[in-house]
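*Asks:* Show me the folded form of this:
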Amino acid sequence: MPLHLSLRPGERVIINGCVLKNGPRRQTLEIENRADVLRGDEMLEEATARTPVRRVAYQIQIALVSQAHRAELLPVITAGLEDLARALPRFSAPIGEAETCLQSQNFYGAFRALAPVIRHEDTLFARFSPEQSL
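*Replies:* Predicted coordinates for the structure are as follows:
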């Protein structure tokens, strides 16, 4: 079953490590075989990967889009997930899902599994940010 991607004007997408940017019109791509795909609105920027969960998710994203870096990143990602599991036992299910996905080389699945953990982390940092206490 093919994957249909509808891209907004100027939207970026990464397919098997290749960064593509849509032109001025809405386009639809049909991907007919298995590919590593990451849409622009899902991408994390290195500058924003400064929190523990975002840092691990960013490393997974790099492994997703760059096969050349996977071997060196896997032990780092695995250690990061183990640290997160100890620090956030409430989120053991999505963190465990990310670990399972990594074992089967499903980097997109691992990346997406961390979404609820990232939302929780964002909520915590927003609640305790210095601007909130002023």
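*Asks:* all contacts plus neighbour counts: C-alpha atoms, from now on.
*Replies:* Fine.
*Asks:* just how off-centre is stretch 125-134 within its chain?
*Replies:* Averaging C-alpha positions (CA atoms, centre = their mean, to the nearest Å) puts stretch 125-134 25 Å from its chain's average.
*Asks:* next one: stretch 16-30
*Replies:* On CA atoms, centre = their mean, the centre of stretch 16-30 falls 19 Å from the chain's centre.
*Asks:* so which strand or helix has the most centrally placed residue in the chain?
*Replies:* Closest to where the C-alpha atoms of the chain average out (CA atoms, centre = their mean) is F111, at 3.6 Å. For F111, the element it lies in under DSSP states H and E is helix 107-113.
*Asks:* if we can go back for a sec, in this structure the residue nearest to the centre of the chain contacts A57, no?
*Replies:* Yes - judged on CA atoms under 8 Å, F111 makes contact with A57 at a distance of 5.8 Å.
*Asks:* Could you also give me the structure for this next sequence, so I can compare it with the first?
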Amino acid sequence: MALKLTLKPQERIVVNGCVMRNSSRRHVMVVETHGDIIRGHDLLEEHDAATPVAQVYFLIQTALTNAEIRDKLIPVCQSKLAELCTVFGAERRALVFEAANFVSTRDYYKALRALRPLMKREKEIFAAMPPAGAMLEAAE
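*Replies:* Prediction:
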């Protein structure tokens, strides 16, 4: 099955580890064979991987974009996903299992897609927490 991508002007895309940028016009691209593909807006920068779910997302993203170290990363990803299973309730835990299954079948993009709702929830939780300094002040 072909993958049809509509690229916005100047949008980045990574195909089999090669970073490409679209020109100044919108283009449609059809990928007819399997490839490791991720759009620029789905990429997480390493410095943004500061939370547990984001760290796992970044590891899986690295496995997707860097085939040379993929075999070393997969056990680490699976271990981190197992740790996440203890954090979330049943509904969200299913997304962790889904991501782990996709990693096992080497479908890294779908694993990332399964983690996106968890990253959103994690961001909401951390946003609701008071700053660390405020907790220390309240304790005094």
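*Asks:* After superposition, what is the TM-score?
*Replies:* The TM-score (TM-score structural alignment, normalised by the length of structure 1) is 0.93; 132 aligned residues with a CA RMSD of 1.4 Å.
*Asks:* about what we covered before: what sits against the residue nearest to the centre of structure 1?
*Replies:* By CA atoms under 8 Å, 6 or more residues apart in numbering, the contact list for F111 of structure 1 reads 57, 60-61, 98.
*Asks:* need the residues you listed in a markdown table with secondary structure and neighbour count, can you?
*Replies:* Output for those, formatted as a markdown table (DSSP: H, G, I helix; E, B strand; the rest coil; neighbours: other CA atoms under 10 Å):
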| residue | secondary structure | neighbour count |
| --- | --- | --- |
| A57 | helix | 28 |
| I60 | helix | 28 |
| Q61 | helix | 21 |
| A98 | helix | 25 |
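*Asks:* biggest separation within these, which pair?
*Replies:* Between any two of those, the greatest separation by CA to CA is 12.2 Å, found for Q61 and A98.
*Asks:* coming back round to it: tell me the average deviation of the helix holding F111 of structure 1 from structure 2 after fitting.
*Replies:* Aligned to structure 2 and superposed, helix 107-113 of structure 1 gives a mean residue distance of 0.9 Å (mean CA distance after the TM-score superposition for structure 1).
*Asks:* Work out the gap between that helix and the centre of the chain.
*Replies:* 6 Å.
*Asks:* residues in structure 2 aligned with it?
*Replies:* Using TM-score structural alignment, the residues of structure 2 aligned to helix 107-113 of structure 1 are 108-114.
*Asks:* Neighbours of the residue nearest to G40 of structure 2 when sequence neighbours are not counted, how many?
*Replies:* Of all residues not flanking G40 of structure 2 in the chain, R12 sits nearest, at 4.6 Å (CA to CA, 6 or more residues apart in numbering). Neighbourhood size, R12 of structure 2 [other CA atoms under 10 Å]: 19.
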